[in-house]
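A.B. asks: predicted model and sequence below, questions to follow.
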Amino acid sequence: MSNVSYSAPPGIRYVQYESSKEAEYVPKIRQLISKDLSEPYSIYVYRYFLYQWGNLCFMAMDDKDNLAGVVVSKLEPHRGGPLRGYIAMLATKESYRGNGIATALVRMALDAMIARNADEVALETEETNSAAMKLYERLGFLRSKKLHRYYLNGNSAYRLVLYLKEGVGMIPTYDPYADLPPSAEPLVDIEKNNPNQ
């Protein structure tokens, strides 16, 4: 992690995910996220993110090593264009909400992405999740698109984007499936694990 100091409530410390502690961390991460988020993720989704981008996953742990919060992210080129960070999952245990933990975790992920030369960061959040919308908009994210009935529960979402460099929004991208027949298009979006897309 960088030398930036992140405020933590008493009894909370921030740690970066370590693959050597997978057996300890992954069950805690899955339990917290499955309780808080509307999408059911399989173990393979967690492994997809944590194996490749564990250095972009940060956790808030209490003094008994219980998970108080987590952010899971990735960073890769987006459709031949900008280097895009993606915040896939963010959750804070209900008893710890309102203490700035989620904000600190997102800032850690953003700082890690910036250190790796990210151009932009994107995410989706339910349109009804006003607390998350406020958190991300306070950090400079902009609503770029409304996604109707995006989640399996039928709720719509907003895609939010944070441009980290000037002019990034103008970088051209391409659709990798534009020239493929419909039968060759992917059936599963790994970021959401939503086969009904």
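C.D. replies: Now that the structure is in, tell me what you want to look at.
A.B. asks: drop to CA atoms for contacts and neighbour counts, all remaining ones
C.D. replies: OK.
A.B. asks: L105 falls within a helix, correct?
C.D. replies: Yes: membership of L105 in a helix is supported by DSSP: H, G, I helix; E, B strand; the rest coil.
A.B. asks: was I right to think it contacts F58?
C.D. replies: Yes: counting by CA atoms under 8 Å, L105 touches F58, with 6.2 Å between them.
A.B. asks: got any residues that touch both of those two?
C.D. replies: Taking CA atoms under 8 Å, 6 or more residues apart in numbering as the criterion, L105 and F58 both touch 70-71.
A.B. asks: helix or strand for the residue most central in space within the chain, which one?
C.D. replies: In the chain, the residue lying closest to the centroid (CA atoms, centre = their mean) is I87, at 1.9 Å. Using DSSP states H and E, I87 sits within strand 83-92.
A.B. asks: equivalent analysis for F49, please.
C.D. replies: Using DSSP H and E, F49 maps to helix 43-53.
A.B. asks: and that helix, what does it pack onto?
C.D. replies: The contact analysis (3 or more CA pairs under 8 Å, 6 or more residues apart in numbering; DSSP states H and E) places helix 43-53 against strand 67-77.
A.B. asks: also this one, for the comparison:
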Amino acid sequence: MDQDVSEAVLVEKNLFPSIGETDLVDKNHSAYQKEAVLEDKTKDNQKSGEEQQFTFCEFHDESQLKVLQSLIDKELSEPYSIYTYRYFVYNWPDLCFFALDGDRFVGVIVCKMEETMEGVQIGYIAMLAVEVEYRKRGIGKALSEMAIETMAMKDAAMISLETELTNKPALALYQSLGFIRERRLLRYYMNGVDAFRLKLVLHDSSMLPLSED
């Protein structure tokens, strides 16, 4: 799925204190922030000087499930069943964030966290999607930063994800957030496209599981 990789300035309101474990997370950004103004850096809005305000919220209940599914299914190279979505949002509802323009849901990120046998918390970004007409406004980056900071606050030592080899906007977004390429996964998707597995190490790298060959 394409990602929103434009430069944006996040103007915070009523922020909780931010964490200090990693310099990869914006120190002025909180996962519990509910409102933000994203200053659009696209050419059109540079001319007009307009600012677009979006709100962000966590997943709450079943009524949001079809909205989530609709946002993501538009962008996927392979569809997920409703049970896949339920697996994530009911086990980790506090790691699913929506972006809204008024009452309209325009973006979503879905993540999870699990503990290894060594007791290390590992985060995972499973899905990220932004409506086509809302890209290049910083929404994808803001959602990613919220997810990263929330997992860091929950003591995640590392966050990983997979994205298509051909998805250059997604690769650019995640690399701008500090992710590095761990390995290439051949024919990872049902459409036959390879994937890159990316990882963001937050702390305690000596305790992290070794990557597979």
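C.D. replies: Looks like it arrived, so ask away. The model shown is predicted, which means the values in this text are computed figures rather than measured ones.
A.B. asks: can you list the buried residues in the helix holding F49 of the first structure?
C.D. replies: 46, 49-50, 53 (16 or more other CA atoms under 10 Å).
A.B. asks: switch those over to CSV; also include distance to M170 of the first structure.
C.D. replies: Listed next are these as CSV, based on distance: CA to CA, whole Å:
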residue, distance to M170 of the first structure
Y46, 32
F49, 27
L50, 30
W53, 26
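A.B. asks: returning to what we had before: what about the strand holding I87 of the first structure, how far off from the second structure?
C.D. replies: Taking mean CA distance after the TM-score superposition for the first structure, the mean distance separating strand 83-92 of the first structure from the aligned residues in the second structure is 0.4 Å.
A.B. asks: next: stretch 103-114 of the first structure.
C.D. replies: Stretch 103-114 of the first structure sits 0.5 Å off on average (mean CA distance after the TM-score superposition for the first structure).
A.B. asks: could you tell me where the helix or strand S144 of the first structure falls within falls in the second structure?
C.D. replies: Applying DSSP H and E as the criterion places S144 of the first structure in strand 142-147. Matched against the second structure by TM-score structural alignment, strand 142-147 of the first structure falls on residues 180-185.
A.B. asks: now do the helices for the second structure: every range, in order, please.
C.D. replies: For the second structure, helices defined by DSSP state H occupy the ranges 43-48, 65-73, 82-91, 139-153, 168-176.
A.B. asks: from the middle of its chain, how far away would the match of strand 142-147 of the first structure be?
C.D. replies: Stretch 180-185 of the second structure sits 18 Å away from the centroid of its parent chain (CA atoms, centre = their mean, to the nearest Å).
A.B. asks: could you measure from H78 of the first structure over to G140 of the first structure?
C.D. replies: According to CA to CA, to the nearest Å, H78 of the first structure stands 20 Å off from G140 of the first structure.
A.B. asks: so between the two, which is more surrounded?
C.D. replies: With neighbours defined as other CA atoms under 10 Å, H78 of the first structure and G140 compare such that H78 has more, 17 against 14.
A.B. asks: residues touching the more buried one, list them.
C.D. replies: 84, 173.
A.B. asks: hmm, 7 Å instead?
C.D. replies: R84 (CA atoms under 7 Å, 6 or more residues apart in numbering).
A.B. asks: and it, how far is that from R84 of the first structure?
C.D. replies: From H78 of the first structure to R84 of the first structure the distance is 6 Å (CA to CA).
A.B. asks: circling back to that earlier point, with adjacent residues omitted, what lies nearest to the residue nearest to the centre of the first structure?
C.D. replies: Leaving out its chain neighbours, the residue that sits closest to I87 of the first structure by CA to CA, 6 or more residues apart in numbering is S73, at 4.4 Å.
A.B. asks: could you double-check that that neighbour lies in contact with R84?
C.D. replies: No: proximity of S73 of the first structure to R84 does not meet the contact threshold set by CA atoms under 7 Å, at 10.5 Å.
A.B. asks: neighbour count winner among those two?
C.D. replies: Taking other CA under 10 Å, S73 of the first structure and R84 do not tie; S73 has more neighbours (28 against 24).
A.B. asks: residue in the second structure matching that one?
C.D. replies: Match for S73 of the first structure (TM-score structural alignment): C111.
A.B. asks: list the contacts for its match?
C.D. replies: 88, 95-96, 124-127.
A.B. asks: now do the equivalent of G138 of the second structure over in the first structure against L135 of the first structure, distance only.
C.D. replies: Matched by TM-score structural alignment, G138 of the second structure corresponds to G100 in the first structure. The gap separating G100 of the first structure from L135 of the first structure is 10 Å, by CA to CA.
A.B. asks: any idea how many residues pack against Q52 of the second structure?
C.D. replies: Neighbours around Q52 of the second structure, by other CA under 10 Å: 12.
A.B. asks: repeat for the one 5 residues further on
C.D. replies: C57 of the second structure has 18 neighbouring residues, counting by other CA under 10 Å.
A.B. asks: and it, how far from V110 of the second structure?
C.D. replies: Computed as CA to CA, the C57 of the second structure to V110 of the second structure distance reads 12 Å.
A.B. asks: quick check: neighbours shared by those two?
C.D. replies: Jointly contacting C57 of the second structure and V110 under the rule CA under 7 Å, 6+ apart are F97.
A.B. asks: residue contacts, S156 of the first structure?
C.D. replies: 126-127, 147-150.
A.B. asks: for Y174 of the first structure, which non-adjacent residue is spatially closest?
C.D. replies: Y174 of the first structure's closest residue in space is R79 (CA to CA, 6+ apart), at 5.3 Å.
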